[in-house]
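> missing the sequence, but the structure's below:
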């Protein structure tokens, strides 16, 4: 037998079925589509047509059987998932409708532009999913509130991230190190404040540090330079708009383990506050400390840092309204005089949407999850590796 005959017959029957469907002869359309499927059961579109004819006759069970057959043939059949979602929602089978709508919306996200009728259907699905997830969230939050109330800072942040992830309200971010990666350290976006018992001390010096910064900016000389300075020959990229631009400027007090004495001499109170910190001292690598200056209407694009062996501290000094900072899935506002610590090997970005300058003191310390023995090991690793003259700078 010619193997092409059955699909050709299936096409003929499908065409006849479509004519019957348009003529509202739904039972005849179903008969023709079912016969077409008998010739080509691996065509998910034919199963969808069977479902359409049964839907027109109010046969929910038959429609569901045909749609599940279509999905059984092709798990990526978007229209089958869409019709299945509509069917379950119509029958008030909310859990099954939620599952089907989520599948349909996920497939739709990969399709780009869709016809208006389909987009209208998807809009219904988005509303259904949003309302369903809100119902789940309300029930979950009411149940968890007594437990979370008794949790410490770490437990609250971690359990909150768990709930948000389970409810689809956040993404998971991982370390992306441009240089040294230390395995098995927690990939936390912001470090809990309890790790840094000295934070109140440097916060208490905020007014003095800000005063020294303003004095420095009145006559910065060579102290102020663009933070982004790409080597020549690098193709255009996300940093090009900031390259050699003072839109994001920096005044370094320490840079890769080397003190910038002219700036330190002009900022003695800042220098003293930094000297009191438990910084990592690795020649040619750390610590670094600088005043970060972001001009109005400037955006620092999302990026990742060099190594997860450190924590980056921000001490906000001048923060007009309209400034923000995101690490991973958590966004925070800077508040003058309130320091925070984060892992810069997790994607982060910053912006100043105001009409005024934003200024932050930025410096690094050890990742608090490293033990003293591990800190010593890292220092010795770099000492030995750098002594060969072969070790990369990062």
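Thanks, I have it. Bear in mind that the values here come from a model prediction, so they are computed numbers and not experimental data. Numbers count the residues shown, from 1 in each chain.
> contacts and neighbour counts: CA atoms only from here.
Noted.
> Now do the helices in the stretch 101-250 of the chain.
Counting by DSSP state H, counting those that start in this stretch, one finds helices in the stretch 101-250 of the chain at the ranges 116-149, 153-166, 199-204, 206-218.
> In TSV, list those helices along with mean neighbour count and distance to residue 345.
Converted to TSV, the helices of the stretch 101-250 of the chain look like this (neighbours: other C-alpha atoms under 10 Å; distance: least, C-alpha to C-alpha, whole Å):
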stretch	mean neighbour count	distance to residue 345
helix 116-149	13	28
helix 153-166	14	18
helix 199-204	15	22
helix 206-218	16	26
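> Of those helices, which is nearest residue 63?
Of all the helices of the stretch 101-250 of the chain, it is helix 116-149 that lies closest to residue 63, at 18.0 Å by C-alpha to C-alpha.
> How much space separates the residue nearest to residue 156 when sequence neighbours are not counted from residue 137?
Once flanking residues are discounted, residue 156 sits nearest to residue 148: 6.1 Å by C-alpha to C-alpha, 6 or more residues apart in numbering. Per C-alpha to C-alpha, to the nearest Å, residue 148 is found 15 Å from residue 137.
> Presented hereafter is structure B, for comparison with structure A:
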């Protein structure tokens, strides 16, 4: 099929769509797609024909193709939400709807057909939010935390999460969950933790295992990768970028089996650490490699119930971790402990790679009952579909 024939078929498919002949529209437009001549307009027409025909698979395929070319395409974002909701994936659907509605707010006045879709997305998002709230209460109750068993601090954290209460801190702005009332501190000092000296004493043994791993560059993967089932999020070009890469020892709260055998001294040292355990989110333990000149732009972490620890292992020269405007240099064998719910960034000015071991710990101010509450909440959230 040449371009001229593809253009003729695209026009024929569009005409069929306008008169409501969905069978002809889908069949004709799919011929253009299969021949490799589909542009955004063809995908939009095919997606609309599939939507009207109730063909969710075809609609979602069209949405994916559109978003591959334009990740802010409002119609396709809403279609993704509709398709994921129809598939029973409520969390995924909610994320697509939220992204779509933020996009709609940016655009402002919408054409009538898009405004109708956006209104439907807004209604669907509100329904999903109500369902999610009920599921959270049921999940917490099943885990021994009905409303009457929750501490005032945890109850308020839930209210903030639901939008029923509001706090506006100068420093802490976590992207997922804020536990109110915790100190607004950028850094914690090493001397405040009794486990630090024993852990730092293992630096040489940990670094020896790291050097062995660095001989196999395929072990390190880009730290940020795009999740195929969620809206695409850009972070200053760092997604799928090897300039900031990682080797995970514990990923999504689970030990990577082959890493346990490769890093016995590292895992032994970590046994002395009060690791944070939050569903599939924590502990998170990894070697983080920052190439020469690489800059991790200012950003906020997800949860303020934990602290992040850096054990610098290879520090070739100038570079810094900046938290809330306060910059500190990495020094090999000396932990940096900070609140990543505060805006932070990192840069390596040196002419070779910087590597630190990263892990998370519970905030010391958070009591055992509230730690259990946070863990139960995210177990509930992560089990929700």
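Thanks, I have the structure now. No experiment lies behind these values; they were computed from the predicted model shown.
> quick revisit: how close does the residue nearest to residue 156 of structure 1 sit to residue 316 of structure 1?
Distance from residue 148 of structure 1 to residue 316 of structure 1, counting by C-alpha to C-alpha: 29 Å.
> Could you do residue 102 of structure 1 as well?
From residue 102 of structure 1 across to residue 316 of structure 1, the span is 41 Å (C-alpha to C-alpha).
> tell me the contacts of the counterpart of residue 303 of structure 1 in structure 2?
Here residue 303 of structure 1 is matched to residue 299 in structure 2, going by TM-score structural alignment. Residues in contact with residue 299 of structure 2 (C-alpha atoms under 8 Å, 6 or more residues apart in numbering) are 342, 343, 344, 345.
> among these, who's most crowded?
Of the contacts of residue 299 of structure 2, residue 342 is surrounded by the most neighbours, 28 neighbours in total, counting by other C-alpha atoms under 10 Å.
> Wait, that residue touches residue 173, no?
Yes: applying C-alpha atoms under 8 Å, one finds residue 342 of structure 2 in contact with residue 173, separated by 6.1 Å.
> List the residues that are in contact with both of these two.
Residues touching both residue 342 of structure 2 and residue 173 by C-alpha under 8 Å, 6+ apart: residue 300.
> on that earlier part again, and the residue nearest to residue 156 of structure 1, what pairs with it in structure 2?
Aligned against structure 2 by TM-score structural alignment, residue 148 of structure 1 finds no counterpart at all.
> start and end residues in structure 1 for stretch 99-107 of structure 2, please.
Counting by TM-score structural alignment, stretch 99-107 of structure 2 pairs with no residue of structure 1.
> Go through that stretch and flag the buried ones.
Using 16 or more other C-alpha atoms under 10 Å as the test for burial, stretch 99-107 of structure 2 gives 99, 100, 101, 103, 104.
> Buried residues, stretch 369-382 of structure 2. List them.
Those would be 370, 371, 372, 373, 374, 375, 376, 377, 378, 379, 380, 381, for stretch 369-382 of structure 2 by 16+ other C-alpha under 10 Å.
> Just give me the mean distance for that stretch relative to structure 1.
Superposed on structure 1, stretch 369-382 of structure 2 shows a mean distance of 2.6 Å to its aligned residues (mean C-alpha distance after the TM-score superposition for structure 1).
> quick one: residue 47 of structure 1 and residue 73 touch, right?
No: Residue 47 of structure 1 is beyond contact range of residue 73, at 9.1 Å (criterion: C-alpha under 8 Å).
> More neighbours: which of those two?
Ranked by neighbour count (other C-alpha under 10 Å), residue 47 of structure 1 and residue 73 place residue 47 first, with 26 against 16.
> Any figure for the gap between that one and residue 62 of structure 1?
Using C-alpha to C-alpha, residue 47 of structure 1 is found at 11 Å from residue 62 of structure 1.
> again, but for residue 247 of structure 1
Taking C-alpha to C-alpha as the measure, residue 247 of structure 1 falls 64 Å from residue 62 of structure 1.
> Onto which residues of structure 1 does the helix or strand harbouring residue 156 of structure 2 map?
Following DSSP states H and E, one finds residue 156 of structure 2 within helix 152-161. On structure 1, no counterpart of helix 152-161 of structure 2 exists by TM-score structural alignment.
> re the thing from before, in helices only, show me the buried residues of stretch 99-107 of structure 2.
In helices, defined here by DSSP state H, the members of the buried residues of stretch 99-107 of structure 2 are 99, 100, 101, 103, 104.
> Of these, which is the nearest to residue 205 of structure 2?
residue 99 (45.2 Å).
> For residue 77 of structure 2, see how far away that closest one is.
7 Å.
> which neighbours do the two share?
Both residue 99 of structure 2 and residue 77 are in contact with residue 231, where contact means C-alpha under 8 Å, 6+ apart.
> Helices along structure 2, start to end?
3-18, 22-34, 40-53, 56-69, 74-86, 90-107, 112-142, 152-161, 196-200, 203-214, 257-262, 264-270, 368-383.
> Please identify the deepest-packed of these.
Neighbour counts (mean count of other C-alpha atoms under 10 Å) averaged over each of the helices of structure 2 peak at helix 74-86, with a mean of 24.
> List the contacts of it.
Contact with helix 74-86 of structure 2 is made by 56-57, 59-60, 62-64, 66-67, 90, 92-97, 99-100, 103-104, 114, 117-118, 121, 231, as judged by C-alpha under 8 Å, 6+ apart.
> One more: stretch 258-272 of structure 2?
The set of residues external to stretch 258-272 of structure 2 that reach it, using C-alpha under 8 Å, 6+ apart, is 195, 198, 199, 202, 205, 206, 209, 249.
> repeat that with 6 Å
199, 206, 209, 249 (C-alpha atoms under 6 Å, 6 or more residues apart in numbering).
> ok, now stretch 97-108 of structure 1?
Contacts for stretch 97-108 of structure 1 (C-alpha under 6 Å, 6+ apart): 78, 81, 82, 85, 88, 89, 125.
> so which pair among these is furthest apart in space?
The most widely separated members of the contacts of stretch 97-108 of structure 1 are 78 and 89, with 16.5 Å between them, by C-alpha to C-alpha.
> what's the counterpart of residue 80 of structure 1 in structure 2?
Counting by TM-score structural alignment, residue 80 of structure 1 has no partner.
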